[in-house]
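J.: Provided below for reference: sequence and predicted model.
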Amino acid sequence: MSDMQQTAGIIALDERWGAHNYHPLPVVISEAEGAWVTDVDGRRYLDFLSGYSALNFGHRHPDLVRAAHEQIDRLTLTSRAFHNDQFGAFCAELAELTGTEMVLTMNTGAEAVESAIKVARKWAYEVKGVAFDAAEIIVATHNFHGRTTTIVSFSDDPVAHDNYGPFTPGFVTVPYGDAQAVRDAIGPNTAAVLMEPIQGEAGVVVPPAGFWADVRDACTENEVLLIADEIQSGLARTGRLFALDHEGVRADLYTLGKALGGGIIPVSAVVGRADVLGVLRPGSHGSTFGGYPVACAVGRAVVGLLATGEFQERSADLGRHLHDRLEALLGQGVAAVRGRGLWAGVDLDPLGRTGREVSMALRDEGVLCKETHERTLRIAPPLVITRDEIDHAVDALERALKV
């Protein structure tokens, strides 16, 4: 079988038996290490997406692989019916890293957001005194927090939202980046403000300076929880542990996921104030795999990597170089560049090629990236990438824009 036949055969199998809820680039990856992946035909590509930030530490980081292997060789699952020797240590180490007081472990990012919504509502009824079933949560336009029925209820993306109703009530949407709109939306039934510090799926959108400080003040003044969804933006992606750290602002709750599992297994968490997460009592919330030993072992290794500060520093330093290189392409097929650290949204010239077309041209140049919406590339290389590899990828993008 020729190389092209092998690739085509695998893709055909995916298309025949898998639900068509994704539109992947036609490349079949079979091996990976660091910032590089290899397809079934033996061709290597530089990964410029990092599994939407799930692979912040690159593919198969040796510390993370070792932690997973060692744990799998000892113990895989106990459920939360019993204690295990990894859970408490993981919670303690993650709380220390994030400067928080309590940890709720889950599996996926959407589960973390769902859990934060449940906690905020329960807190509103039991602590703040909001009337039963009246709690409201303020969210932003162009948000992305996951794909469960409740979460898509407050999405304004028609592809994610339409035809999944009836929808969950209790959400108030305001323009992203408008602090006065947040203040105006707060009322006696407001339980929380839930937003991404930097919007990822929307195209790596950074709000105006001062926005988060204003929102924090509004929440504090009105006894409203601030929930920061750091599932994509957190864990060193932007050059700080949290994207919110750039603004000198602390949230009451943070949702974490993606990179927390090191690109090996799904691990997510809600971390924050003990008096808020403390509204959960035995039986009121749970997950069979949430906080299972393998997840905790890998999560502890991730915390260990972040505790050194090396990856935050790499993201900040290399991020400046990445943005300098990308901004040099303005007017050459690029209309705008946004982001922080090793995270960028690149808007393409509206009269030029689509994001899908540029992603395909990049693939042909040996770089893997992916569009969000029609004309924006979302760039998020692994934090282990080198300066020379960034130059290699941006040079490839420059060529792809001219094809």
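T.: Done, it's in.
J.: alpha carbons only for contacts and neighbour counts from here, please
T.: Noted.
J.: Distance check, the residue nearest to Val40 when sequence neighbours are not counted against Arg44.
T.: Sequence neighbours aside, Ser30 is the residue nearest to Val40 in space, at 5.5 Å (criterion: Cα to Cα, 6 or more residues apart in numbering). In this view, Ser30 and Arg44 are 10 Å apart by Cα to Cα, to the nearest Å.
J.: related to what we said a few turns ago, pretty sure the residue nearest to Val40 sits in a helix.
T.: No - Ser30 sits outside any helix when classified using DSSP: H, G, I helix; E, B strand; the rest coil, being strand.
J.: Endpoints of stretch 191-208, how far apart?
T.: With Cα to Cα as the measure, stretch 191-208 spans 24 Å from end to end.
J.: what comes into contact with it?
T.: 120-121, 123-124, 130, 135-140, 142-144, 176-177, 212, 219, 224-230, 232-233, 243-244, 338-339, 343-346, 372-373, 376-378 (Cα atoms under 8 Å, 6 or more residues apart in numbering).
J.: Sitting in helices, which of those do you find?
T.: 120-121, 123, 212, 219 (DSSP state H).
J.: Mind naming the longest helix for this structure?
T.: Counting by DSSP H, the longest helix found in the chain is helix 310-327.
J.: second one coming, line it up with the first:
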Amino acid sequence: MTTVDQRTPAELAEAERYTAHNYHPLPVVVAEGEGAWVTDVDGRRYLDFLAGYSALNFGHRHPELIAAAHAQLDRVTLTSRAFVHDQFAAFCRSLAELCGKELVLPMNTGAEAVETAIKVARKWGYQVKGVENERAEIIVAADNFHGRTTTIVSFSTDPEARADFGPYTPGFVVVPYGDLVALAAAVTPNTVAVLLEPIQGEAGVLVPPTGYFAGVRELCTAQNVLMIADEIQSGLGRTGRTFAIEHEGVVPDMYVLGKALGGGIVPVSAVAADRDVLGVLKPGEHGSTFGGNPLACAVGHEVVRLLATGEFQKRSAELGERLHARLGELVGRGLVAVRGRGLWAGVDLDPALMTGRRACELLAERGVLAKDTHGSTIRLAPPLVVTEAEIDHAVDQLAAILAEAV
């Protein structure tokens, strides 16, 4: 093994020299990963408690997902949607069945899936609901995070994501998250959809009030408005259910999926809805050269197969109880509050002690990787393959940096 930090400074300097500064990463240069662990270029191991913002729900290099990718790499990786390949139908069928919907539309990134949902909702509004052309409105929540395209940042309330990227796309109405009264007041005859995260991840893993989404569902049904659940971060096992919206006992009209759907190997996203919604699209109106490619479908199909067993949802629910119990012990001992569901937690530190960024730096020094957001909040989202011992180890390291700061 090489000396610790022998290669890291040079690698960081090279990255700094040749890349645009759209991220502010921790000073860690990952070279290998397996399960819940990664190893840097100098041989130091870290427990990954971010899991690629939930893109790595199944851990690094899950053997069954890697095998599916390897097998497809030896056959065909891209055809474009000008043709049909032999992995396409099986992936689309299995994902539709997992979602309980009739159709799916595969894309690549989460932002592409959100853009797809927006286009579908608008077209549905004009062709099915009868909204006057160019007048469609979509209601979204403050503090949302749905991506960073020019359209999506148009309805962001985060100054860092939004500032200096205008002119902004019209057609969006922002209301407070979790406020059903405000949402109801915002609905007009031009409202075609309500687009919400079942849990707001970037905002600090914010869980809505009990009954909120049941009310949203009732309102959307009564007003003939599509209910769209952005499950890109919250879905596919992260919260102890296949979809986080299941905790609220409701079914949306459209699921927006991404991140974990690619198994941490390739970008795979999709929207899922019934035929009366997704069926409004006709050839030539929307697409992607790489969307639904053979490699993506092979990996995505294996992801769906893993989820269909219920094993990962069960692990997330059970291990999530342990994570939240352990974190709860630290409230009043450096932590102000803990939120979340399953293996997903938003942790508010006492701002008098340190920022979230400083906490993540100190955790990295102790071999645990996490990510800050909004001041003194950090997010914890380990892969669903994490063990009890690994959860305890990570929380112990958090407890140690808090104790040192008090």
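T.: Nice, thanks for sending it over. Worth saying up front: this structure is predicted, and the values here are computed from it rather than measured.
J.: Apply the buried test to the contacts of stretch 191-208 of structure 1 and list what passes.
T.: 120-121, 123-124, 130, 135-140, 142-144, 176-177, 212, 219, 224-230, 232-233, 243-244, 338-339, 343-346, 372, 376-378 (16 or more other Cα atoms under 10 Å).
J.: Overlap of the contact sets of Ser30 and Arg44 of structure 1?
T.: Counting by Cα under 8 Å, 6+ apart, the contacts common to Ser30 of structure 1 and Arg44 are 37-38.
J.: Neighbour count for these two, which is higher?
T.: Arg44 (17 against 11; other Cα atoms under 10 Å).
J.: any idea how far Asp217 of structure 1 is from that one?
T.: Distance from Arg44 of structure 1 to Asp217 of structure 1, by Cα to Cα: 49 Å.
J.: hang on, the earlier thing: how far does the longest helix of structure 1 sit from its chain's centre?
T.: 18 Å (Cα atoms, centre = their mean, to the nearest Å).
J.: compared with structure 2, how much does it deviate?
T.: Compared with structure 2 after fitting, helix 310-327 of structure 1 has a mean deviation of 0.3 Å; criterion: mean Cα distance after the TM-score superposition for structure 1.
J.: Just want the most central residue of structure 1.
T.: Nearest to the mean C-alpha position of structure 1, by Cα atoms, centre = their mean, lies Gln232 at 1.9 Å.
J.: So it versus Ser50 of structure 1, what's the distance?
T.: Distance, Gln232 of structure 1 to Ser50 of structure 1, using Cα to Cα: 11 Å.
J.: now do Gly42 of structure 1
T.: 20 Å.
J.: So for those two, which residue has more residues nearby?
T.: More neighbours surround Ser50 than the other of Gly42 of structure 1 and Ser50, with 24 against 12 (other Cα under 10 Å).
J.: Pretty sure the more buried one sits against Pro381.
T.: Yes - in terms of Cα atoms under 8 Å, Ser50 of structure 1 counts as a neighbour of Pro381; the distance is 5.4 Å.
J.: Quickly list what's touching both of the two.
T.: Taking Cα under 8 Å, 6+ apart as the contact rule, Ser50 of structure 1 and Pro381 both touch Asn56.
J.: Now Arg378 of structure 1: closest residue in space that isn't a chain neighbour?
T.: Arg378 of structure 1 sits nearest to Gly345 (Cα to Cα, 6+ apart), 4.8 Å away.
J.: so who does that neighbour touch?
T.: 203-205, 337-339, 376-379.
J.: what do you get if the cut-off is 6 Å, keeping everything else the same?
T.: By Cα atoms under 6 Å, 6 or more residues apart in numbering, the residues touching Gly345 of structure 1 are 203-204, 337-338, 377-378.
J.: what about the counterpart of Thr77 of structure 2 in structure 1, which SS state?
T.: Counting by TM-score structural alignment, Thr77 of structure 2 lines up with Thr76 in structure 1. Secondary structure for Thr76 of structure 1, judged by three-state DSSP, is coil.
J.: which residues in structure 2 form helices?
T.: In structure 2, the helices defined using DSSP H lie at 8-18, 63-73, 88-99, 110-124, 150-153, 159-162, 180-186, 212-223, 275-278, 294-308, 311-328, 356-365, 388-405.
J.: With distance to Pro198 of structure 2 added, can I get these in TSV?
T.: TSV is the format used below for the helices of structure 2 (distance: least, Cα to Cα, whole Å):
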stretch	distance to Pro198 of structure 2
helix 8-18	35
helix 63-73	27
helix 88-99	15
helix 110-124	14
helix 150-153	17
helix 159-162	21
helix 180-186	14
helix 212-223	8
helix 275-278	20
helix 294-308	19
helix 311-328	16
helix 356-365	24
helix 388-405	24
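J.: Out of the ones you listed, which gets nearest to Thr239 of structure 2?
T.: helix 311-328 (6.3 Å; Cα to Cα).
J.: what comes into contact with the closest one?
T.: 237, 240-241, 342-343, 384.
J.: biggest separation within those, which pair?
T.: Taking Cα to Cα, the two most distant members of these are Arg241 and Leu384; they sit 11.9 Å apart.
J.: Between those two, point out the one with more neighbours.
T.: Leu384 (30 against 23).
J.: The more buried one touches Ser54, doesn't it?
T.: No - Leu384 of structure 2 is beyond contact range of Ser54, at 9.3 Å (criterion: Cα atoms under 6 Å).
J.: Tell me, how many residues neighbour Lys118 of structure 1?
T.: 15.
J.: ah, wrong one, I meant Asp158 of structure 2
T.: 15.
J.: Quick one: residues contacting it.
T.: If you count contacts by Cα under 6 Å, 6+ apart, Asp158 of structure 2 has none.
J.: In structure 1, what residue corresponds to it?
T.: By TM-score structural alignment, Asp158 of structure 2 lines up with Asp157 in structure 1.
J.: Report the separation between its match and Ile379 of structure 1.
T.: On the measure of Cα to Cα, Asp157 of structure 1 and Ile379 of structure 1 end up 21 Å apart.
J.: Could you do Arg387 of structure 1 as well?
T.: Counting by Cα to Cα, the separation of Arg387 of structure 1 from Ile379 of structure 1 is 15 Å.
J.: Neighbour count for these two, which is higher?
T.: The residue with more neighbours, out of Arg387 of structure 1 and Ile379, is Ile379; 26 against 15, by other Cα under 10 Å.
J.: ok now do the more buried one, which residues does it touch?
T.: By Cα under 6 Å, 6+ apart, Ile379 of structure 1 lies in contact with 48-49, 343-344.
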